[in-house]
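# Dropping a prediction and its sequence here:
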Amino acid sequence: MTHLRWSNPSLRAAVYQVAALAAVGLVAWFLVSNTLANLASRHIASGFGFLGREAGFAIGESPIEYGPQNTYARAIAVGLLNTVRAAAVAIVLATVLGTLVGVARLSRNWLAARLAGVYVELLRNTPLLLQLFLWYALITENTPGPRQALHPLPGVFISNRGIRLPAFVHHVAFDYALAGLLLAIAISLALAHRARRQRRAGHAPRPLGRRIVALLAGLPLLGWLAGGAPLQLDLPRLQGFDFAGGITLTPEYAALLAGLTIYTSAFIAEVVRAGIQAIDRGQWEAAESLGLRRGAVLRLVVLPQALRVIVPPLTNQYLNVVKNSSLAVAIGYPDLVSVVNTTLNQTGQAIEGVLIIMAAYLAVSLSISMFMNFYNRRIALVER
């Protein structure tokens, strides 16, 4: 019975853990019961039954079909899709821009390095909210109306109504191309898994890079060709007091996208710079001794190794993009927070609204974390 004595560290650890869980459960029970009692005493209905009722309000832009006659649940789905749409595009653009600026900070060109340094320090030390206001003012107040819209490229119009761009007319061929892309991704993952098993078995697998690129480019192209290879564009055209046709980047979406992209790129630039500087100088010298140019050394030798240092803090920046997108409500973009705020103002379900916002952001953030952690494990050094 010695293992049941208090001097046993395993027993003490188990008791402490059970006590901690009990304390957390007790606090949660108190908060929930107290909240429900207060709501009942004030005759405020609780629960999520309101999600099935008619919303009765319009949303300025929606990636899916929506009208005031739809339910609150669909309205919240529209807000979530708007948030994801802005955050996903901003993550891609900020990664590309931040990588370029981070490399420029280490350039031997004095002017490029100093300009990159000014870019990083200026943007990192300015609140994002102020930057959003600046971009929104530039787009809405310093651009002409539709009839005097700027026309920098064929089919592209910039006005105070937003940015009009050409768009492909929907055709079944694009569905085939999407199916080809999904198939290419599945095959690429299977090839990568097989190559990993071969390496673990001590065999040298064939290089995958070119085959994966060929799959990702070739299968969607084959699907597009099988569908008839349509190239018909829906070009924007002035009609009345606004443009018709094409796709529109509204001023609110464009300002949010510009603000998130440029602000986050400054932080990503520092992450990339630190990752490159973490690689031993001998790696540069060894690669240059083989006759490689500095750009090739960076692309083929240094950056692949720096990724192991870059990816963890880069994940934090991606999560910050998602959370910072909630500032969109300040410039009128109908994101999740904006739609839920309208919902709780109409229904009075404040607690449920806050829980919905928390759950949505938690789901999106955990999805990003899971993907980045998976990628980080793939590129991590494996001890033999």
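Done, it's in. Numbering: from 1, shown residues only.
# Only C-alpha atoms from now on, for both contacts and neighbour counts.
Will do.
# Spatially central, which residue of this protein would that be?
Nearest to the geometric centre of the chain sits residue 88, at 3.2 Å (Cα atoms, centre = their mean).
# and that residue, what element?
helix 72-105 (DSSP states H and E).
# so what secondary structure elements neighbour that helix?
helix 110-124, helix 251-277, helix 303-324, helix 336-347 (3 or more Cα pairs under 8 Å, 6 or more residues apart in numbering; DSSP states H and E).
# right, and the helix or strand after the second one?
Spelled out, that is helix 251-277. helix 281-289.
# what about the following helix or strand past that following helix, distance to the chain center?
Counting by DSSP H and E, the next helix or strand C-terminal to helix 281-289 is helix 294-297. Put simply, helix 294-297 sits 30 Å off its chain's centre (Cα atoms, centre = their mean, to the nearest Å).
# If you count neighbours, what's buried in helix 294-297?
Residues residue 297 are the ones in helix 294-297 that count as buried (16 or more other Cα atoms under 10 Å).
# which other residues reach it?
284, 287, 288 (Cα atoms under 8 Å, 6 or more residues apart in numbering).
# For those residues, pick the one with the most neighbours.
residue 287 (18 neighbours; other Cα atoms under 10 Å).
# Skip the chain neighbours and tell me the closest residue to that one.
With sequence-adjacent residues excluded and distances taken as Cα to Cα, 6 or more residues apart in numbering, residue 287 is closest to residue 297, at 6.1 Å.
# To what extent is residue 209 buried, counted in neighbours?
10.
# list the contacts for it?
Taking Cα under 8 Å, 6+ apart as the definition, residue 209 has no contacts.
# Look up how far residue 259 lies from the residue nearest to the centre of the chain.
Plainly put, residue 88 is 14 Å away from residue 259 if you go by Cα to Cα, to the nearest Å.
# that older thread, relative to helix 110-124, how tilted is the helix holding residue 88?
150 degrees (axes from the mean of the first three to the mean of the last three Cα atoms, to 10 degrees).
# ok, structure two:
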Amino acid sequence: MQTATKVPRPRGSVWTDPKARAWIFQLLAIVLVVAMGWFLYDNTMTNLEKRGITTGFAFLNNTAGFGIAQHLIEYTESDSYGRVFLIGLLNTLLVSVIGIVMATLLGFLLGVARLSPNWLMRQLATVYIEIFRNIPPLLQILFWYFAVMLSLPGPRQSLSLLDTFFINSRGLYMPSPTLSDTFGLFMAALVLSVVAIVFLARWAKARREASGQIFPVALSAVGILLVVPGLAVMVAGSPVVWAIPELTGFNFRNGWVMIPELIALTLALTMYTAAFIAEIVRSGIQSVSHGQTEAAYSLGLPAGRTLRLVIIPQALRVIIPPLTSQYLNLAKNSSLAAAIGYPEMVSLFAGTVLNQTGQAIEVIAITMSVYLAISISISMLMNWYNKRIALIER
């Protein structure tokens, strides 16, 4: 009996192998990108050399020679451009953090109000959202700065609140604290209060899961925060000494000042971003099945606790991803401050420093890197929180 002999299959070329073709195309793409990058770099360096323009970051050690309206750290005109960069970074972070916190609070309130059974509250929230989200943020910044802040009276006719806070065309003047010798005792009492509240919240949660009985944790936490640190203040005295702004001559002295550019920028970005956050919150709440609300009501939970304990925790899984995009937009929109002269990264570093030094490539690269780092940090933080609250299936 004859056995069939296997005929060897002819080996094809690399172009007939899908894996080989994939590797070849990827290598060609890498080579093309590297070659393009090298061409741009070589062309840029050649042009800079022909024009006698020096490169590098040594200019950061040179003296700046100009003043800055707002700086969170000590600064004089004899400081370097490196310190100017740090001041611009801190001012950018200040606007971003304040704007994110205020826009989140306002956006959540508006989002809940959009679903309120109260007709007037629902319509007011709708009008707010439709107005502020459809006006470009730059126009809102210009409105708050030129039409509101600069139209306020001068320092001598300042608007005051309790003779402690004063607002005028030069900004908002607030008391500034100075730590006293009893501050350590006050902080110890405050830390003790926070620890007690944490244990109280855990005990209340375990009690609720075991018996269904609800303990008023929020009211108890407020009471603990008022009583324990309050006793420390009564025993040892005030932990801080407040410096009240005083009108001397043509301006106020002592205290803190929030310049009008910062107020206008913060208000505009907050109100603009809050309109988008409100719609995100509304859609997130509506994504939760109505059966969850009915089940909570059947267990005797009031509307407020149903929203806080049942609806919002489930809605957050839908809210967080688009909310991250709004945070990123707010941080990047802070660069619009250049239109009113607020000393953040773009107006201070990519504006004044660039004009004085002529180091366009280095200055723009540093500015772009800062906004990239801020955006990536926000994304990483929000992604971590999103994973933490994600549903875990059994």
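All right, it came through fine. Computed from a predicted structure; not experimentally measured.
# After superposition, what's the TM-score here?
The TM-score (TM-score structural alignment, normalised by the length of structure 1) is 0.85; 364 aligned residues with a Cα RMSD of 3.5 Å.
# circling back: per the alignment, name the residue of structure 2 opposite the residue nearest to the centre of structure 1.
Applying TM-score structural alignment, one finds that residue 88 of structure 1 aligns to residue 97 in structure 2.
# cool, and residue 356 of structure 1?
In structure 2, residue 356 of structure 1 lands on residue 366 (TM-score structural alignment).
# Relative to residue 27 of structure 2, how far out is its match?
In terms of Cα to Cα, residue 366 of structure 2 sits 31 Å off from residue 27 of structure 2.
# okay, the two: which has more neighbours?
In terms of neighbours (other Cα under 10 Å), residue 366 is the more surrounded of residue 366 of structure 2 and residue 27; the figures are 17 against 12.
# and that one, what does it touch?
Per Cα under 8 Å, 6+ apart, neighbours of residue 366 of structure 2: none.
# just the one 5 residues further on next, same as before
Counting by Cα under 8 Å, 6+ apart, residue 371 of structure 2 makes contact with 331, 332.
# how distant is the helix or strand that contains it from the center of its chain?
Assigned by DSSP H and E, residue 371 of structure 2 belongs to helix 360-388. Distance of helix 360-388 of structure 2 from its chain centroid, counting by Cα atoms, centre = their mean, is 11 Å.
# Specify the angle between it and helix 312-333 in degrees.
Using the same axes, to 10 degrees: helix 360-388 of structure 2 against helix 312-333 is 180 degrees.
# mean deviation of helix 360-388 of structure 2 from structure 1?
After superposition onto structure 1, helix 360-388 of structure 2 sits on average 0.8 Å from its aligned residues (mean Cα distance after the TM-score superposition for structure 1).
# Would you mark the buried spots in that helix?
362, 363, 364, 366, 367, 371, 374, 375, 378, 379, 382, 386.
# any idea which of those residues is closest to residue 333 of structure 2?
residue 371 (10.4 Å; Cα to Cα).
# and the closest residue to residue 337 of structure 2 other than its chain neighbours, how many residues sit next to it?
Spatial nearest neighbour of residue 337 of structure 2, chain neighbours left out: residue 265 (6.5 Å); criterion: Cα to Cα, 6+ apart. As a burial measure, residue 265 of structure 2 scores 28 neighbours (other Cα under 10 Å).
# now swap in residue 310 of structure 1 and tell me
Neighbours around residue 310 of structure 1, by other Cα under 10 Å: 22.
# same question, residue 358 of structure 2
If we define neighbours as other Cα under 10 Å, then residue 358 of structure 2 has 15 of them.
# how near is it to residue 339 of structure 2?
Distance, residue 358 of structure 2 to residue 339 of structure 2, using Cα to Cα: 21 Å.
# Please apply the same query to residue 257 of structure 2.
With Cα to Cα as the criterion, residue 257 of structure 2 and residue 339 of structure 2 are 21 Å apart.
# Please say which of these two ends up with more neighbours.
residue 257 (20 against 14).
# Mean per-residue distance, the helix or strand hosting that one versus structure 1.
In this structure, residue 257 of structure 2 sits in strand 256-258 according to DSSP H and E. Mean deviation of strand 256-258 of structure 2 relative to structure 1 after superposition (mean Cα distance after the TM-score superposition for structure 1): 0.9 Å.
# For that strand, enumerate the helices and strands it packs against.
Contacts defined by 3+ Cα pairs under 8 Å, 6+ apart place strand 256-258 of structure 2 against strand 171-174.
# Please enumerate residues in contact with the next helix or strand after the strand it packs on?
For strand 171-174 of structure 2, the following helix or strand on the C-terminal side (DSSP H and E) is strand 176-179. Where contact means Cα under 8 Å, 6+ apart, the residues beyond strand 176-179 of structure 2 that reach it are 239, 240, 241, 242, 243, 244, 254, 255, 256.
# quick one: strand 176-179 of structure 2 to structure 1 mean distance?
Mean for strand 176-179 of structure 2 is 2.1 Å (mean Cα distance after the TM-score superposition for structure 1).
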